[in-house]
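**Q** need a 3D model of the sequence below.
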Amino acid sequence: RFLQGIASDHGRRIPVRLVKGAYWDTEIKHAQEEGLASYPVFTRKVHTDVSYLACARQALTAAEGLYPQFATHNAHTLASILRYAGSRRDYEFQRLHGMGEALYAEVIDPERYARPCRVYAPVGSHEDLLPYLVRRLLENGANTSFVNRIVDEAIDVGEIVADPIGIAREHNCQPHPHIHPPGDLFGDERRNSKGINLPDSNVRRELLASMQTASTRTYVACPIVGGDKLDGDEVPSVNPANTQHVVGICQQASVDQVDVALEIAAEGQPAWDRTPAAERAAILNKAADLFEKHTAELLALCVAEAGKTIPDAIAELREAVDFLRYYAAQACKLYGEPKELPGPTGERNTHGLRGRGVFVCISPWNFPLAIFTGQVAAALAAGNAVLAKPAEQTPLVAYRAVELLLEAGVPPTVLHFLPGDGATVGGHAVADARVAGVAFTGSTDTARLINRALADKEGPIAVMIAETGGQNAMFVDSSALPEQVVLDSVYSSFNSAGQRCSALRLLCLQEEIAPRVIELLIGQMEELGIGRPELFSTDVGPTIDEEACAVLTAHVEKMQKEATILHRSKLPKETSAGTFFAPTLVEIDSVDVLQQEVFGPVLHVLRYGSKDLRKAINAVNGTGYGLTMGLHSRIDSRARKIAELSGAGNIYINRNMIGAVVGVQPFGGRGLSGTGPKAGGRYYLPRFGAEYTVSNNISAVGGNATLLSLGSD
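**A** The predicted structure is shown next:
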């Protein structure tokens, strides 16, 4: 109807090609991944068939405004259109070359229907056409496909050509029972986090308006100890996209305040640990709901203080919500009633988990909401008290998260917020004898310092849970699809300005495919939108601060001497107000050139011969890092072999290598990349707890009544 109005207003006739079913499964998956309110497509094929017929009738009633083109291989659909159109001939059918020939022989026969049919065919090399042809084969081979069912002699013809409207009425037009709404993706265990449908212009408009309202507020963060908001030395928190914009003020915690927090936490933790796991979980679930309620405010803070683009900020908020709900569900499973173990008669043995004590959670600036929340939520879910120390660059986001956690019902005795200098606040807390464990995300060097401090301190031996950096590589062989490789490489390298632990740092290309991929990479980099993160047109925002920019600048200057700079994106004039760094493509001849992680939008390319694949993998493993690895290959056996040889904690095949989803792709590395276990995984929460076993000799009361009362049968 919209197109009909446009055509009428401008006196034009608009060709409209009507198709159905193409990339249906992709739409379903996308809606689930994005946490949308509903699906943009029908979940039953029969409903799609009915919708197609309705659209066909509408198109045919558009008089001179539209020229309908009906692409279908379904005989019932075709017959319906012929019936709707009557004697009209101002439309056409379309079919794929090699398909529906017998059906359309009837349609174009001058003695039968004499209606035009356009035959379309893909044109190109086999490398380009293979994915398309495989896609068509999969769609036509589906159980519900007319093309597949018509050749199945076991299916009655009447069933194949049944009226879709009647079938829809039979099940009361209800959606498919096995395709649950995106929000119910994880079943009864937990709700999926809510996404935002950014392609909808009305949604974007409302979101921006709400974020703008939240941005007018000047935030003040301060230490929160025992529920009291305390004073401290003031430090401004600035917007990395415009360093003249002060987002808010953070009052720094003092050493004395850290000591008070430790005392209160140590005293309050036992009561929290005795609180049933289900009650702790309910509080975390309530916090998740509060996070979603304050979506616009949290997004505005992530954009302003951390330089996140809006899509990145949405993904971060969703990850934080998923952490809360996932750890709540896991706590009920793992920290509920002790599990009874098998054993000899007359004895009852149980095994359970309880909190360790006081945890210090030290989070990074690159995920100031998600990782901060994940660490804190896990420690709390396990029954621990928490001293939360946010990154110095992003305390405002973390402060708001703590306020919402306390509002949800977390006792103020077990959650304390201590912003400030890492060496002063974090160092003092970690060295205290009352600390039972540390959860840390950051650099490998800092993790080593914390580990040494824990080893040297008095008191019980403490647990160290660390997720650090990575020298993340992607291997691409000659069978890979270059266009997909480029899309995934650019997204993995330059999304979040390359400031992700999982970001792609090294792209290893088989020699045969390297020239084409590099050419496409440069072209894709030229299309990147670099600028203000609050604009939807922005792909790459700022780096976090001037220090980060300086480190990246020094690295690129070094690469100019030791390697080849293939391309540097141009920075728009407006970026001079912030700490932006131009996405850069560098070709190196050895992995040894990369002595340490380069945390920013710099992608290194290394060519390898087909016989040297194992050597290249060993070189990457030899760096000592083991966080993420990607690979692109259309040869399954090779993909499996590369995955087996990799030393990475997370391996991604024929896709991008960032954006691990809680409970779906547990995230964490090994070696120089961390201690494990993986955040958002089933082995993470037990690391925050202490196991205990109770063995009860129930025969001690005089005998085993159960055994003695057994009958002879």
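**Q** please make it C-alpha for all contacts and neighbour counts, starting now.
**A** Fine.
**Q** how far does stretch 486-503 stretch from one end to the other?
**A** With CA to CA, to the nearest Å applied, stretch 486-503 spans 14 Å between its terminal residues.
**Q** could you do stretch 412-424 as well?
**A** End-to-end span of stretch 412-424 (CA to CA): 23 Å.
**Q** how far does that stretch sit from the chain's center?
**A** Between the centre of stretch 412-424 and the centre of its chain there are 28 Å (CA atoms, centre = their mean, to the nearest Å).
**Q** which parts of the stretch 201-350 of the chain are strands?
**A** Using DSSP state E, counting those that start in this stretch, the strands of the stretch 201-350 of the chain run over residues 219-221, 224-225, 228-229, 234-239, 242-251, 339-341, 348-355.
**Q** closest to Thr413 out of those?
**A** With CA to CA as the criterion, Thr413 lies closest to strand 224-225 of those, at 7.8 Å.
**Q** helix or strand for Ser8, which one?
**A** In this structure, Ser8 is located in helix 2-10 according to DSSP states H and E.
**Q** quick check: buried residues in that helix?
**A** 3-4, 7-8 (16 or more other CA atoms under 10 Å).
**Q** roughly how far is the lengthiest helix in the chain from the heart of the chain?
**A** Taking DSSP state H as the criterion, the chain has its longest helix at helix 310-334. Taking the mean of its C-alpha atoms, helix 310-334 sits 11 Å from the chain's own mean (CA atoms, centre = their mean).
**Q** do stretch 207-224 as well
**A** 25 Å.
**Q** do stretch 607-620 as well
**A** Offset of stretch 607-620 from its chain centre (CA atoms, centre = their mean): 29 Å.
**Q** so Glu297 sits right up against Leu208, yeah?
**A** No. At 10.8 Å, Glu297 does not count as touching Leu208 under the criterion of CA atoms under 8 Å.
**Q** between the two, which one's more packed in?
**A** More neighbours surround Glu297 than the other of Glu297 and Leu208, with 21 against 18 (other CA atoms under 10 Å).
**Q** now do the helices in the stretch 401-550 of the chain.
**A** In the stretch 401-550 of the chain, the helices defined using DSSP state H, counting those that start in this stretch lie at 427-430, 444-456, 482-494, 514-526, 546-562.
**Q** same thing with the stretch 551-700 of the chain?
**A** For the stretch 551-700 of the chain, applying DSSP H, counting those that start in this stretch gives helices covering 613-621, 636-645.
**Q** how close does Gly541 sit to Pro601?
**A** Remark: distance between Gly541 and Pro601 (CA to CA) = 10 Å.
**Q** for Arg57, the count of nearby residues, please.
**A** Residues lying near Arg57 (other CA under 10 Å) number 15.
**Q** surely it is within a helix?
**A** Yes. Assigned with DSSP: H, G, I helix; E, B strand; the rest coil, Arg57 falls within a helix.
**Q** please give the structure of this sequence too, so both can be compared:
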Amino acid sequence: MTRDRFFVGGAWVDPASSEVIEVINPATEEVLGTVPAGTSSDVDAAVAAARDAFDGWATTPMAERGAVLDRLHTALAARADDIARTVGLELGTPLKIAQAVQAGLPLAVLRGYADLAAGPVTEPAIGNSLVVREPVGVVGAITPWNYPLHQVVAKVAAALAAGCTVVLKPSELTPLVAYLLADAAVEAGVPDGVLNLVTGTGPVVGAAIAGHPGVDMVSFTGSTATGRAIAHAAADRIAKVALELGGKSANVILEGADVAKAVKTGVGNAFLNSGQTCTAWTRMLVHRSAYDDAVALAGQVAGAFTVGDPFDPATRLGPLVSAAQRDRVLGFIERADAKLVSPSVPVPDKGYFVAPAVFADVDPDSELAQEEIFGPVLSIIPFDDDDHAVRIANNSRYGLAGGVWGEPDRAMAVARRMRTGAVDVNGGRFNPLAPFGGYKQSGVGRELGSFGLEEFQQVKAIQR
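**A** From the prediction side, this is the model:
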């Protein structure tokens, strides 16, 4: 699965350096393939191509941009099986989940932006002013490894719909699936230079994009620490930044809620993608009246997760992305000062696997309840009443997502008080057209739907 070139200016071009990055299969610890290790010179070439293409793409009518995105969706949908398989290999997502989420979700997002761009463009009048929206310019998109195509499409599709051109740097841990998007762009006839792909490390390629004078906006998804560094680099040249960062989401189970449904759904949410999900409900807050039952059930549910080969239909929990991530998660588990209530689950001897861990009686101020672990680890915390639940839920430097279970009006009231960018009430489904983003250190800006489109636009007032 080796790829040896970059996609720049509508062509496959040789990298400036002969150095490569090995892509490791986390389930086998074997080298899956290699990609080029980009340099600042490669970024310069990609930014120049994006800049050259910008004026033509920006002035293309939005409906025509929508037609290009529609063709891109068709070309990418034809690669759905390859997408799921590639993500299964380079990330370790179980195949069934990879098909539904790692392939299905980005296709849904792309479909949404194609439709949005094809719709009517409104330019409201305010007194003697006409308010228009224009593309922000050249966008540097830096994406993470946990949802490697979805996070790419969430940025690229919105930016292209808005009339921006893009320089994309996918994670060096899971870069291969981004090449499938570039292949689809060629087939769909995306104009030269509108989408450019450069692989490499964050400290080299990511830093070059974030600090590049030719990049008008940086859109980043990843850790809060890296997001802070990118924001500093962009601030030095007053460039726009959108950041989707960490999370430590609370799943609140109120008195009188359907405890069985709330716990089963909550454990599944916390362990989705082996817990490598920024929105994961990693804190389960339960009213004391149902606490003991919830703890027992959560342990049973976790114990039923089969850990192993992502391509085995019985597998529900694949490996973590890397040895470093596995060791980091195991460190949290070993240091935990709480009661482990999940049974021992066998894991393969080879691969970066971690057995699911559920802890009860967790101190809300402890490391376990405060740090984003990014692995299959769940903390259960009791509360006394709704006010207490809200205080615990908001006791976090993050504010990305959450859940509430209970009588609908009461659950809605609690959801409104949670300082977080999204809340699911009684199992409400994820909506790829709704705004996605966080409060506090979970980020700045929003992705998805019309709100995501607006992130890549400037607002102009024309007086007449």
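**Q** picking that back up, for the helices of the stretch 551-700 of the first structure, which one sits closest to Gln484 of the first structure?
**A** That would be, of the helices of the stretch 551-700 of the first structure and by CA to CA, helix 636-645, which comes in at 15.7 Å.
**Q** quick check: the closest one aligns to which part of the second structure?
**A** Mapping helix 636-645 of the first structure onto the second structure (TM-score structural alignment) gives residues 408-417.
**Q** mind listing the strands for the stretch 151-300 of the second structure?
**A** Assigned strands in the stretch 151-300 of the second structure, in chain order: 165-169, 195-197, 217-221, 240-244, 250-253, 283-287 (criterion: DSSP E, counting those that start in this stretch).
**Q** quick one: contacts of the fourth one?
**A** Spelled out, it's strand 240-244 of the second structure. Residues outside strand 240-244 of the second structure that contact it (CA atoms under 8 Å, 6 or more residues apart in numbering): 216-222, 227, 231, 234, 437-438, 442-446, 455.
**Q** my guess is Val43 of the second structure meets Ile209, correct?
**A** Yes. Using CA under 8 Å, Val43 of the second structure makes contact with Ile209 at a distance of 6.7 Å.
**Q** map Gly266 of the second structure onto the first structure.
**A** Under the alignment (TM-score structural alignment), Gly266 of the second structure maps onto Ser489 of the first structure.
**Q** could you tell me how many residues sit around that match?
**A** Under the neighbour criterion other CA under 10 Å, Ser489 of the first structure is assigned a count of 24.
**Q** check contacts around it.
**A** 504, 507, 656.
**Q** ok, so of those, who is nearest Glu340 of the first structure?
**A** Closest to Glu340 of the first structure, out of all of these and judged by CA to CA, is Asn656, at 43.1 Å.
**Q** please name the nearest non-neighbouring residue to that closest one.
**A** Leaving out its chain neighbours, the residue that sits closest to Asn656 of the first structure by CA to CA, 6 or more residues apart in numbering is Asp488, at 4.5 Å.
**Q** contacting residues for the most centrally placed residue in the second structure?
**A** Taking CA atoms, centre = their mean, the centroid of the second structure lies closest to Gln151, which sits 4.8 Å from it. Contacts for Gln151 of the second structure (CA under 8 Å, 6+ apart) come out as 106, 143-144, 221.
**Q** counterpart of it over in the first structure?
**A** Alignment note: Gln151 of the second structure maps to Ile371 in the first structure; criterion TM-score structural alignment.
**Q** mind checking how far that match is from Gln251 of the first structure?
**A** Distance of Ile371 of the first structure to Gln251 of the first structure, computed by CA to CA: 22 Å.
**Q** equivalent analysis for Ser51 of the first structure, please.
**A** Look at Ser51 of the first structure and Gln251 of the first structure: by CA to CA, they are 59 Å apart.
**Q** out of those two, which sits in the busier spot?
**A** Neighbour comparison, Ser51 of the first structure and Gln251: the larger count goes to Gln251, with 20 against 16 (by other CA under 10 Å).
**Q** what do we get in the second structure for the more buried one?
**A** Aligned by TM-score structural alignment, Gln251 of the first structure pairs with Pro36 of the second structure.
**Q** residues in contact with that match?
**A** By CA under 8 Å, 6+ apart, Pro36 of the second structure lies in contact with 3-6, 15, 17-21, 199-200.
**Q** try 6 Å
**A** When contacts are counted by CA atoms under 6 Å, 6 or more residues apart in numbering, Pro36 of the second structure touches 4, 20.
**Q** just Gly375 of the second structure next, same as before
**A** Counting by CA under 6 Å, 6+ apart, Gly375 of the second structure touches 274-276, 329.
**Q** go through these and name the one nearest Asp70 of the second structure.
**A** Distances from Asp70 of the second structure to those, taken as CA to CA, are shortest for Gln276 (30.3 Å).
**Q** so that closest one sits against Pro376, correct?
**A** No. Gln276 of the second structure lies out of contact with Pro376 (CA atoms under 6 Å); the separation is 7.7 Å.
**Q** what's the match for Ala188 of the second structure in the first structure?
**A** Using TM-score structural alignment as the criterion, Ala188 of the second structure maps onto Ala408 of the first structure.
**Q** which helix is the longest one in the second structure?
**A** The single longest helix within the second structure, with elements called by DSSP H, is helix 40-58.
**Q** now it on the first structure. Mean distance?
**A** Comparison of helix 40-58 of the second structure with the first structure after fitting gives an average deviation of 1.3 Å (mean CA distance after the TM-score superposition for the first structure).
**Q** so what's Ala235 of the second structure up against?
**A** For Ala235 of the second structure, the contact set (CA under 6 Å, 6+ apart) is empty.
**Q** one more: Ile28 of the first structure?
**A** Under the criterion of CA under 6 Å, 6+ apart, Ile28 of the first structure has no contact partners.
**Q** and Lys308 of the first structure, by the same measure?
**A** Here Lys308 of the first structure is in contact with 302, 533 (CA under 6 Å, 6+ apart).
**Q** corresponding residue for it in the second structure?
**A** Taking TM-score structural alignment, the alignment pairs Lys308 of the first structure with Thr93 from the second structure.
**Q** now, the most widely separated pair of the contacts of Gln151 of the second structure?
**A** Going by CA to CA, the pair spanning the contacts of Gln151 of the second structure furthest: Pro106 and Thr221, at 15.1 Å.
**Q** leaving out chain neighbours, which residue sits closest to the counterpart of Leu160 of the second structure in the first structure?
**A** In the first structure, Leu160 of the second structure lines up with Leu380, judged by TM-score structural alignment. Among residues not flanking Leu380 of the first structure along the chain, Val386 sits closest, at 7.0 Å (CA to CA, 6+ apart).
**Q** burial measure for whatever residue of the second structure lines up with Leu449 of the first structure, as a count.
**A** Leu449 of the first structure maps onto Ala229 in the second structure, with residues paired by TM-score structural alignment. Neighbourhood size, Ala229 of the second structure [other CA under 10 Å]: 13.
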